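>>> Sequence and predicted model, in that order:
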Amino acid sequence: MNTISPKELHELRSRKVRIDLIDVRTPVEFREIHIPFARNVPLDRLDPQKLREEHSGDEPLYVVCRSGSRGRQACEKLQASGLKVVNVEGGTLAWEQAGLPVERGRKAISLERQVRIAAGTLVLLGVALGVTVSPYWLGLAAFVGAGLVFAGITDTCGMGLLLARMPWNQVPQPPPPSATTAACSPTVKTGYCG
C-alpha cells in the first residue's frame, strides 16, 4: 500500500497538483476537525464503485482518517476494487501535529470515547445487577468483554459502528461538489465544512 506523509501531501497541494482526498472518519469526527480540502466519506458508507465514478484521471485517491487504521482499511477495500490509492501516514492527528492547516467545527465526544463510555457502563451495569439481582446479569459484562477482545483482534468494533449510526453522531450531508472545481481551487471546501 502506498503512503504519503502529511508534509509531502501539503507540498503537493501547494504546487497546485490535483488532490482528491477523502476522510473516512465519522461525520461528527470530521466536523470537529479536518484537513481543509478533504471531503468526508465515512468508512461504513464507503462505496468503491461510486468513488471510481466521481474520481477521474490517473491521479491517486488519497485517504485519511484519525490516525491511520481506518485509512488502511479503506485503502485495502478501494485497492481491491481497482482504484489507485495512497494512505496519509498518521492521519489527521499527524497532519495537525505537523502544524499544517486544519478546519475546526463543533467539539464532540469522539467515537472512541463513546465506545469506552458505553462499554464501561454496560460492564458496570452487568456486574451491579449480577451482584444485586441475579448472577445471570454477569453475562452482560462477559459479552461486552468478549466484544472488546474481538474488536482488538480484528480491528473492527461493532459497538463503534452501532454508535456511529446514532442520531447524535449524524451530520446533514451537503451535495457533493464538482470534482474539477474542488480540485483546482484551494478556496473551495469539499465535504462537510464544520
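Arrived safely, thanks for sending. Residues are numbered from 1 along each chain as shown.

>>> Only C-alpha atoms from now on, for both contacts and neighbour counts.
OK.

>>> after the longest helix along the chain, next one along is what?
Counting residues, the longest helix found in the chain (DSSP state H) is helix 111-132. Once helix 111-132 ends, the next helix or strand along the chain (criterion: DSSP states H and E) is helix 138-154.

>>> So what touches that next one?
Ala119, Leu122, Val123, Leu124, Leu125, Gly126, Val127, Leu129, Gly130, Thr156, Cys157, Gly158 (C-alpha atoms under 8 Å, 6 or more residues apart in numbering).

>>> Please repeat the previous calculation with a cut-off of 10 Å.
Helix 138-154 is contacted by residues 115-116, 118-131, 155-160 when judged by C-alpha atoms under 10 Å, 6 or more residues apart in numbering.

>>> what about Val149, distance to Gly126?
Noted for Val149: a distance of 17 Å to Gly126, by C-alpha to C-alpha, to the nearest Å.

>>> The structure to be compared is supplied as follows:
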Amino acid sequence: MLPQLTPKDAADLLAQGRAVLFDIRDPDEFARRHVKGAHLRPLATLAADPLQVPAGQAAIFTCRSGMRTAANCERLAAVVSGPAYVLDGGLDGWAAAGLPVVENRKAPLELMRQVQIAAGGLVLAGVGLGLAVHPGFFGIAAFVGAGLTFAGVTGFCGMARLLALAPWNRVTA
C-alpha cells in the first residue's frame, strides 16, 4: 500500500519541486477536469511505458476520488523506483481543499457517465412505456439489463462503443 498525502501536503511537495503528480484516469476524464500541472498517465498504459520521475522527486498518483489509486497501489508502486504516494481523496479532495483545478466544460462527459445516462434513460423509458402503453416495452429495460450484464462479464460494452462514435465524442484536429 502506498502512503497517502493530503491535498495540502501534496501541493506543498509540488510547489517545492519535490514531486510530480500523475493522473491515472483515461484521457476523456482528464480532458474534462484535472489538477493543474498534473501529467496524464492512464493506468492502462503504465506497464507498457514506465514512468520517468526525475531524481530526487517523488511520484504522486491521483484519480477522481482516490478509489482507483487505492485499488491499484501495487501496480503503481511497481512503475516507479523512488518514493511514491497517492493523493488522499483524489481530484475531488484536491478541489474540496480549494486547490487549483483545470475545468473544460466544453469537453464531453466521460464515456462511462454517458453510458450510465443512456442506460438509465432507456430503462426508465422502457418501464414507463411498459406501464403506460404496452407491456412489450418492458423488453427495452430487459435488453439494457442484459447488455450491462454482458459488458460486466466480458469487458465489452457495445453502448460505450456506439457512444464513442457520437459527434460530440469525436476528436477534432
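Yep, that arrived. Keep in mind that this is a model prediction, so the values were computed, not measured.

>>> for the longest helix of the first structure, packing partners?
helix 138-154, helix 158-164 (3 or more C-alpha pairs under 10 Å, 6 or more residues apart in numbering; DSSP states H and E).

>>> between the ones you listed, which gets nearest to Leu100 of the first structure?
With C-alpha to C-alpha as the criterion, Leu100 of the first structure lies closest to helix 158-164 of those, at 27.3 Å.

>>> hmm, who's touching that closest one?
25-29, 42-44, 110-116, 118-119, 144, 147-148, 150-151, 157, 169-170.

>>> Pull out the buried members of the contacts of helix 138-154 of the first structure.
115, 119, 122-123, 125-130, 157, 159-160 (16 or more other C-alpha atoms under 10 Å).

>>> I'd like the residues you listed written out as JSON lines, with distance to Ala38 of the first structure added.
Formatted as JSON lines, those follow (distance: C-alpha to C-alpha, whole Å):
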{"residue": "Val115", "distance to Ala38 of the first structure": "25"}
{"residue": "Ala119", "distance to Ala38 of the first structure": "31"}
{"residue": "Leu122", "distance to Ala38 of the first structure": "36"}
{"residue": "Val123", "distance to Ala38 of the first structure": "37"}
{"residue": "Leu125", "distance to Ala38 of the first structure": "40"}
{"residue": "Gly126", "distance to Ala38 of the first structure": "41"}
{"residue": "Val127", "distance to Ala38 of the first structure": "44"}
{"residue": "Ala128", "distance to Ala38 of the first structure": "45"}
{"residue": "Leu129", "distance to Ala38 of the first structure": "46"}
{"residue": "Gly130", "distance to Ala38 of the first structure": "47"}
{"residue": "Cys157", "distance to Ala38 of the first structure": "24"}
{"residue": "Met159", "distance to Ala38 of the first structure": "26"}
{"residue": "Gly160", "distance to Ala38 of the first structure": "23"}
